[in-house]
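Chemist: Dropping a prediction and its sequence here:
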Amino acid sequence: MAETTGRRVPKHHGLSAKTLRSLDHASGRLASASVAVMERRLVWFGRLPADQRASVLLITQAGAAGFVDWLRDSKEALKLTTEAFRDAPAELSRYISLRQAVSMVRLAIEQFEEQLPEFAASEAERAALIEGILRYGREIAFAAANSYAAAAEARGAWDARLEALVVDGIVRGDAEEAVLSRAAALGWDPASAATVIVGNPPSEDPPTVVFEVRSRAARVGRPVLLSVQGSRLVIVIGGPTEGGVKERETLSRMSAVFADGPVVAGPTVPSLAEAHHSAAEALSGLRAVVGWPGAPRPVRSDDLLPERALSGDPEAERLLVELVARPLEEAGPALQRTVETYLESGGVLERCAQTLFVHPNTVRYRLRKAAELTGRNPTEPRDAFVLRAALTVGRLARGRGLW
């Protein structure tokens, strides 16, 4: 097989060397004509800055030159196409979407298809050129799609790493500014309320975990940040602070993404800047929840205060004093003594009344008052345990001079 200009004579397209040289010389004109059509027919293209339109022109010129190389050796078609457009999609994807890039390719191919026949020396060459540009356009479309997909995967991987950094910063209590700036880069509203929920990951495959969590969050209608940290999955759930049934339903539905085992939710805090407090309490609860075999799923960290205090969590001790022991003491000795006596009597109302020398209705009234003050009903077994633990912790704290 002879060679004239250092390139192979075409074997498969039936084009003469003269036609190929003419196409070489006209590649710049074809590219300029294609860009001109884009400016007329694509409204968004005309709004691009001049430097970006110039970049599109250079990319189109590279594509036109690549078409001639493709015609010379169709066996190297995919390689040549990929090389010609290797840098183009990476640059385009910064300011042009995949849908817009496909529109540009379509217009460029249409323009080439209109002008290529004038370079053909015969009807056979005309048909070969038309067929060639259609096949080349297909290769370009696939190359662009693959490059945009690769760029999207790279951005997704970067977002996942950034998200993991944000969640890790929340767990470790990093500088507030660093966490908020990274979260803002992920589209998180820093002023949004946040609740941290922790448990076992549903899979050892990180992409599977991400897919399941985001799918569930989409159904719940809440933004989330997540990170798998060893054997635990940490999820930050965003959204307005809600109470009652709605909040319990949201947490219950999100807990379904965790594997078997306990799931603990920290308190809802007003903003992401305070999410560390929610994370710290949720993780403390996860360590202590083994002490309550019948704990619901999910369980709030505030409902695990006795187990957390027994495991050595000073914050749990403080909360037991602040939320339970102190309100009972400040309400007066009669109320506190009634609760203590009722608990010591094994929850027998009449025995408590006899011990205190009061009417059973008086005991009932005082117990209701204690429930209003602390949110813990002494007649409920679990709440009775919390009250007993709080009163014990309060006495110990007073004995150490901490209260």
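Modeler: All right, it came through fine.

Chemist: CA only for contacts and neighbour counts going forward, please
Modeler: Fine.

Chemist: Residues in contact with stretch 187-200: which ones?
Modeler: Stretch 187-200 is contacted by residues 180, 183-184, 223, 231-241, 258-273, 275, 278-279, 282-283, 286 when judged by Cα atoms under 8 Å, 6 or more residues apart in numbering.

Chemist: give me every residue that touches the nearest residue to L304 once chain neighbours are set aside.
Modeler: The shortest distance from L304 to any non-neighbouring residue, by Cα to Cα, 6 or more residues apart in numbering, is to G285 (6.1 Å). For G285, the contacting residues are 264, 300-301, 304-305, 307-308, by Cα under 8 Å, 6+ apart.

Chemist: Which ones among the residues you listed lie within strands?
Modeler: Using DSSP state E, 264, 300 are the members of the contacts of G285 that sit in strands.

Chemist: Neighbour-wise, give me the winner out of the contacts of G285.
Modeler: In terms of neighbour count, V264 stands highest of the contacts of G285 at 31 neighbours, by other Cα atoms under 10 Å.

Chemist: That one touches A282, doesn't it?
Modeler: Yes. Here V264 reaches A282: they are 5.6 Å apart, a contact under Cα atoms under 8 Å.

Chemist: shared neighbours of those two, which are they?
Modeler: Common neighbours of V264 and A282 (criterion: Cα under 8 Å, 6+ apart): 197-198, 300-301.

Chemist: With distance to S252 added, can I get those residues in CSV?
Modeler: What follows is those, written out as CSV (distance: Cα to Cα, whole Å):
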residue, distance to S252
I197, 11
V198, 12
R300, 11
S301, 14
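
Chemist: Nearest to E176, out of the contacts of G285: which one, please.
Modeler: Of all these, E176 sits closest to S301, with 22.9 Å by Cα to Cα.

Chemist: want to compare, so here's the second one:
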Amino acid sequence: MSGRVSNHPPSEATLRRLERASGRLATRAVARMDEQLPWFRTMPADQRSWVVLVAQNGIASLVDWCRNPDKPPRLTGEVFGAAPRELVRAVPLRHTVDLIKTTVEVLDENVDSVAEPDEAEALRIAVLTFSREVAFATAHVYASFAENRGAWDARLEALVVDALVRGERSEELPGRAAALGWAAMSPVVVVVGGAPAGVDAHSLVRRTARSMRAEVLVGVHADQLVVVLGGSDDLDTVAEKLSDEFGPGAVVTGPVVDGLSRAAESAAAALAGLRAAPAWPGAPRPVAADALLAERALDGDPLARTALNERVAVPLQAAGGEVLETVRAVLAGGGNLEASARALFVHPNTVRYRLRRAAELTGLSATDPRGAWTLQVALALANLGKDSSLWH
């Protein structure tokens, strides 16, 4: 575009009249917005004042452009420079288009009263041509803001996920997540696994999670993909669906916690589970970190050892010697109830009753391979503890 509005641009007298009328025209435009745009009426006073200022700047920039038709327009700074960041945050693009349209309509309606005699057509052409330039400037402002906001959001998201991986339990985490649009929500769970190669894992995970109406934060650390999920009543189903987006290998879900401020606990368990997962080659995908307590304990995870002691060893000890003795006998007998009953000199139904009691206390069955394995590790670790005398 050459920059000329017409062969006969408005005269200096018309432009001076337009300058003097700029405040009145801007006020009329805002009044029209208030009348025709319901969302505009709900805007706070400070945001409405920005709109008035931008409208006045737009008219002033039109005058300057008409006076210098060969000068390339610099509308981004001249029109939106007064409040670009605040205005873009407060007003979505479709609403800004409505504001520009309304302002142009008011200018066009008042051309005859502003222009000098025989110059109305020249001023009208200038207004319409200039409005097109404003539209391009608007698109540029919003595109630049979106690009900058996207880069900022990516950095902030990486900081939040990195803090969780490092085990931070800062009260600032929910505030940082809120800046990303993550509302205060519960429950929350962390899912970890291998990062896929050659694809944009962030976009894939985000698309899948949001298709299931779940909020998500994503981070890649070395070769690990870390995903924080929230906002769904069925996070297990979301995690199962998301496991398809991870790279080869195990995918581990941490325990569900009641908010982002405790998500570091879920992340610690999930990462410990991922380190220990190779010890269970047949593990499902995804697998819960709590299902890997035995492997995690053998890998030296103190949280897993504490959990096994509190959830398995201590309840069995508190239940009395008969329950603990029966569990040990069944484990030693490879799960054969009849052989265990003979060794204990009791009826097989007594063995079954005691095993049901043990399962109620621990959530583990001594006749199930995984349950038996976890019970064996828990009792072995208890025997290695300081109070091992209690177990003899």
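Modeler: Arrived safely. If you're wondering where the values come from, they're calculated on a predicted model, not measured in any experiment.

Chemist: coming back round to it: now check the second structure for the residue matching the residue nearest to L304 of the first structure.
Modeler: By TM-score structural alignment, G285 of the first structure lines up with G273 in the second structure.

Chemist: which SSE is that match in?
Modeler: G273 of the second structure is part of helix 263-276 when elements are defined by DSSP states H and E.

Chemist: What separation is there between the counterpart of A294 of the second structure in the first structure and V290 of the first structure?
Modeler: Applying TM-score structural alignment, one finds that A294 of the second structure aligns to P306 in the first structure. Using Cα to Cα, to the nearest Å, P306 of the first structure is found at 12 Å from V290 of the first structure.

Chemist: now E344 of the first structure
Modeler: Counting by Cα to Cα, the gap from E344 of the first structure to V290 of the first structure is 26 Å.

Chemist: which helices and strands sit right next to the top helix by length along the first structure?
Modeler: Assignment by DSSP state H gives helix 123-172 as the longest helix of the first structure. Applying 3 or more Cα pairs under 8 Å, 6 or more residues apart in numbering; DSSP states H and E, we find helix 123-172 of the first structure packed against helix 50-72, helix 77-84, helix 88-92, helix 98-115, helix 176-185, strand 224-229, strand 232-238, helix 275-288.

Chemist: The last one vs the second structure, mean deviation?
Modeler: Read that as helix 275-288 of the first structure. Mean deviation of helix 275-288 of the first structure relative to the second structure after superposition (mean Cα distance after the TM-score superposition for the first structure): 1.0 Å.

Chemist: Check which residues of that helix are buried.
Modeler: 275-286, 288 (16 or more other Cα atoms under 10 Å).

Chemist: Mind putting these into TSV with distance to L356 of the first structure?
Modeler: Output for those, formatted as TSV (distance: Cα to Cα, whole Å):
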residue	distance to L356 of the first structure
A275	46
H276	45
H277	41
S278	41
A279	43
A280	42
E281	38
A282	40
L283	42
S284	39
G285	37
L286	40
A288	36
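
Chemist: Need the counterpart of V166 of the first structure in the second structure.
Modeler: With TM-score structural alignment as the criterion, V166 of the first structure matches V160.

Chemist: Now for that match: which residues touch it?
Modeler: Shown in contact with V160 of the second structure (Cα under 8 Å, 6+ apart): 173, 176-177.

Chemist: mind checking how far it is from R166 of the second structure?
Modeler: Between V160 of the second structure and R166 of the second structure the computed distance is 10 Å (Cα to Cα).

Chemist: next one: F80 of the second structure
Modeler: Distance of F80 of the second structure to R166 of the second structure, given as Cα to Cα: 42 Å.

Chemist: Kindly report the same for I125 of the second structure.
Modeler: With distances taken as Cα to Cα, I125 of the second structure is found 62 Å from R166 of the second structure.

Chemist: So which bits of stretch 151-167 of the second structure are buried?
Modeler: 153-154, 156-165, 167.

Chemist: Return the member of the contacts of G285 of the first structure nearest to E249 of the first structure.
Modeler: Within the contacts of G285 of the first structure, the smallest distance to E249 of the first structure is 13.0 Å, found for R300 (Cα to Cα).

Chemist: what's the spacing between the closest one and P360 of the first structure?
Modeler: Here the criterion is Cα to Cα. By it, R300 of the first structure lies 34 Å from P360 of the first structure.

Chemist: Check A191 of the first structure too.
Modeler: In this view, A191 of the first structure and P360 of the first structure are 50 Å apart by Cα to Cα.

Chemist: S215 of the first structure now?
Modeler: 54 Å.

Chemist: For the two, indicate the residue with more neighbours.
Modeler: P360 (16 against 13).

Chemist: Now the more buried one: closest residue in space, sequence neighbours ignored.
Modeler: Distance criterion Cα to Cα, 6+ apart; nearest residue to P360 of the first structure, sequence neighbours excluded, is A353 at 5.3 Å.

Chemist: what's the answer for P69 of the second structure, then?
Modeler: R4 (4.8 Å).
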